[in-house]
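# Please work out how this folds:
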Amino acid sequence: MLAMKGITKQFYGVKALQDVTFELRKGEVHALVGENGAGKSTLMKVLAGIHAPDEGTIELNGRTIQIGSPQQSQKHGFAIIHQELNLVPHMSVAENIFLGRERRKAGVFSNFRAMVEETRRLLDQFGLALDPEAKVSALSIGEKQIVEIAKALSMNSEVLIMDEPTAVLEEREAGRLFELIRRFKEQGVSIVYISHRLHELRGICDRITVLRDGRHVTTQEMEGLTERDIANLMVGRELKDMYPDRPSRFGEELLRVEGLTLAPHFENISFGVRSGEIVGFAGLIGAGRTELMRTLFGDWQAQRGTVEWKGKPVAIRNPLDAVGLGFGFATEDRKGSGLLLEMNVAHNMTLTNPAKVSRWQLIRRKSEAAIVGDKVRELNIKAKSLSGPVKHLSGGNQQKVVIAKWLVSDTELFIMDEPTRGIDVGARSEIYNLIVRFASEGKAVIVVSSELQELLGICNRIYVMHHGTLRGELAAEEANEQNIMAMATGL
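Prediction:
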């Protein structure tokens, strides 16, 4: 039903897409994969009317069509769930979902109650008790992602483009989304599914198209392909094992948390992390994991409880106190709170420790260049220029910049919240190797992740949270998806 032929698009002289062909059948789920920067999102933004192609044509049901704006794209029956959230923070959930398509009484007055009820029906499909009247700014990033999905579903489109829809969803919420996808497929809706979670694809996708460096590599039936096959097609080489060997030599306990409470987010949380150890935190959306980490980093203030660092009680009143102790926090939203997107790569890296590259409050360019250059080589960061805005880097390289800034700050405790969100398979492997390397150097690492395989692959121990409480602790040898999910759901 849909054919994109010879699509070429360049930005500032760099070709993001080169003569790309993509076809979509009616009622199929078609996976679109590739490394960060392969051109997946750019191709779909052409379809969504966000970018106009420099060359090529788009055909819908045998007719050549022109898509000059998002409004024209919607009129043709296309809806897109963006990888980067596209919500208005100060507006309610219902207002965001129907923004530009407000329900009205007598064709004039806004019918807010009708939008609230329809929003509630959409959210019920995910089993979330999310208030349609709540401000989006008060939601977690996982809840915001579900609002973005609900917005696209409300359009009743013929073609639904899903760009990393499960990147911050837990297994249960992702499972509900897959059920919806199967239902849409039965109704004849065609779906383009972009994901770096390769294990998802074989269960829901009929065909797969691989892009690499802005070019079409192959389109194949999904049946018979393994995750390794897909990964090798994406990177153009044979990938080694995804997860490195876990560290096995631990030192003294660096961090001890006792009875930490911040109602209604979490209550009476106690745990510890040793030198050289990678500790994971699992749980469903709303379990309180991110809120706990933000409190530990001084972004929020606990109502009661104690924190000990290297055997001594500490008061963490703000993030500056945490950084002074040697804490680093790679947040789950690297673009919203981990990076200053308009600032260049070098300045982002040295932001947490300006004293290392300045004197008398003046930046010493040679010192900055030397330190940043070391980290670029150490983390294999690919950037055309360190003086260019960090927003122009791929997701994987942006995440490495987030990690690099904490390395510059001589961090001893790394808190990593969704460290591989929206990152391709090649970059993921590099991030995992970095995490294990930090631990092997005697640092302590906390990893919060929605991906159980990730936690099982790299962590020495896993704590599981449910509705703000700690349900249990599992050693790597005894942990599996079944017992983690049993704890996460309160069974």
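# drop to CA atoms for contacts and neighbour counts, all remaining ones
Noted.
# Name the residues that touch the strand or helix carrying L255?
Taking DSSP states H and E as the criterion, L255 maps to strand 253-262. Applying C-alpha atoms under 8 Å, 6 or more residues apart in numbering, the contact partners of strand 253-262 are 266-275, 301-311, 444.
# Also this sequence, please, to line up against the first:
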Amino acid sequence: MTDDILRMRGITKTFPGVKALQDVNLSVRRGEIHAICGENGAGKSTLMKVLSGVYPHGTYEGEIEFDGQVSEFGGIRNSEHAGIVIIHQELALCPQLSVAENIFLGNERASRGFIDWNRTNRDAAELMARVGLRESPTTQISDIGVGKQQLVEIAKALSKEVRLLILDEPTAALNDDDSAHLLDLLRGLRDQGITCVIISHKLNEIIAIADSITVLRDGRTIETLDTASGAVTEDRIISGMVGRDLENRFPPHEPHIGEEILRIEDWTVHSPAQPGRKVVSGAGLTLRRGEIVGLAGLMGAGRTELAMSVFGRAYGVNISGRIFKDGRQIELRSVQDAIRHGIAYATEDRKRYGLNLIEDIKRNVSAAGLPRLGRRGWVNEHEEYRVAEEYRKSMNIKAPSVASVVGQLSGGNQQKVVLSKWIYTDPDVLILDEPTRGIDVGAKYEIYTIINRLADEGKAVLVISSELPELLGLCDRIYTLSQGRVTGEVPRSEATQERLMHYMTMGQE
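As a prediction, this is how the structure comes out:
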């Protein structure tokens, strides 16, 4: 029997006007962790959807051989029956159902048309123990965090007797602890003989866990690297992904910092779910024209809550404190107030809150700035098209036209649409919450270039990021948050990961 559990040969997949995959070849050894890397739009997720039957046989060219047999999957059920299970980046769980119900959804433990709840909960508890979940099987999905929800998805895959597990960006929304636990779990599954294919932009994690790495670029297979050789580095992978060496991860930038433009004093925010609990307490910070300021903190520190509450009280209750713009105190009681005062906020969750995924680029770009396009309640569609086309070109949004549906764009291009939407409102202050989450290194460089350009135009930019190297490489000054309080303010010249982490954990038990 061959050592390869999977062989994909000559896979070509075409969408209207776009060839997403062209003659792609992939071989995966039995019992290994195989990583697939590539820029946004390289074809990684498309290839896995072909494999798992999301794109059924007949909609693509090429051949799939699984465990020595030519496979022609007509849908997900066919691939799952063969032992191939895919976990998508957007988790497919029902929040109102229990963990046990989610694990066996579509694969119920039933007899004579009735669900055996004792067996369901007992079997779920066994699977949960395998993935390290200690909650009760009857716990509702909405009551556990995203890291544990990812483990529920893996338990669900194990219930289907998975032989090849595909994970698309499994750690993109996880903190460091949850990511480390998930990677340890994948190592354990490998030791049990389960083959894993993982798609990720986090190259440090890929190098730490993968046995082999296949690099895709522009829908083609570039190379497959064996990590056992010890010669695989992040720079080596990046070179294959982008077709060139990235000598610097961050574009060079000479700051031109002007006068103070925004000041926040004694800002306190209470949780809307628990009004007695402070999520931000007495926070204060300043932003200057032409300055890029970072905001660092561990998960739950209150970074997003601070940003959203400042942006027209989009989050929180019992909010108190003062905001000064150009030296004058202002009241921001709604998102419209914030936009009117020249403040923009790009959310960390672009798919849920930042974009209308079923609309085109044109409508998304104009969404926050419609008053600039309208007159007497009517939108000038010709001007709307012109503006969107201008941003498509200047932001290098890779799409055939501004009529392209945003939901079909890669993550990096979606993020550029989000930025275009807010830049069009002509803000003085931009708050960017995790602006490069789930984006490859090439697209990150483009986003960094855009941020530098905005600062050079005299705008103040506040960058919230979970990646300390990103803040260190991009920002002129960095604030730290811990348990809702500002614990440090560090200039770029004095900032190190160790110093930031010290401030980020102040007051932690």
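# Got a TM-score for the pair?
The TM-score (TM-score structural alignment, normalised by the length of structure 1) is 0.90; 485 aligned residues with a C-alpha RMSD of 2.8 Å.
# quick one on the thing from earlier: from the contacts of strand 253-262 of structure 1, keep the buried residues only.
Neighbour-count burial (16 or more other C-alpha atoms under 10 Å) applied to those gives 266-270, 273-275, 301-302, 306-309, 444.
# Now intersect the residues you listed with the strands, please.
F266, E267, N268, I269, S270, V273, R274, T306, V307, E308, W309, A444 (DSSP state E).
# Centre of structure 1 to the edge, which residue is at the far end?
Most distant residue from the mean C-alpha position of structure 1: A106, 41.5 Å away (C-alpha atoms, centre = their mean).
# all strands for the stretch 1-150 of structure 2, in order.
In the stretch 1-150 of structure 2, the segments counted as strands under DSSP state E, counting those that start in this stretch are 4-15, 18-29, 33-37, 61-66, 69-71, 84-87, 110-111, 114-115.
# likewise the stretch 301-450 of structure 2?
317-325, 328-330, 343-346, 374-375, 378-379, 429-433.
# ok, now the stretch 151-300 of structure 1?
Under DSSP E, counting those that start in this stretch, the stretch 151-300 of structure 1 gives strands at 159-163, 190-194, 207-212, 215-221, 253-262, 266-274, 278-283.
# for those, which one ends up most surrounded?
Of all these, strand 278-283 carries the top mean neighbour count, a mean of 26, counting by mean count of other C-alpha atoms under 10 Å.
# what's the matching range in structure 2 for that strand?
For strand 278-283 of structure 1, the aligned range in structure 2 is residues 292-297, judged by TM-score structural alignment.
# same question, stretch 317-327 of structure 1
Stretch 317-327 of structure 1 covers residues 333-343 of structure 2 once aligned (TM-score structural alignment).
# how about that stretch: buried residues?
V335, D337, A338, I339, H341, G342, I343.
# what's the spacing between that stretch and its chain's center?
26 Å (C-alpha atoms, centre = their mean, to the nearest Å).
# thinking again about what came up before, which stretch among the strands of the stretch 301-450 of structure 2 comes nearest K362 of structure 2?
Closest approach to K362 of structure 2 among the strands of the stretch 301-450 of structure 2 (C-alpha to C-alpha): strand 378-379, 12.2 Å.
# That closest one packs against which elements?
If you count contacts as 3 or more C-alpha pairs under 8 Å, 6 or more residues apart in numbering; DSSP states H and E, strand 378-379 of structure 2 packs onto no helix or strand.
# Average offset of it relative to structure 1?
In the superposition with structure 1, the average deviation recorded for strand 378-379 of structure 2 is 1.8 Å (mean C-alpha distance after the TM-score superposition for structure 1).
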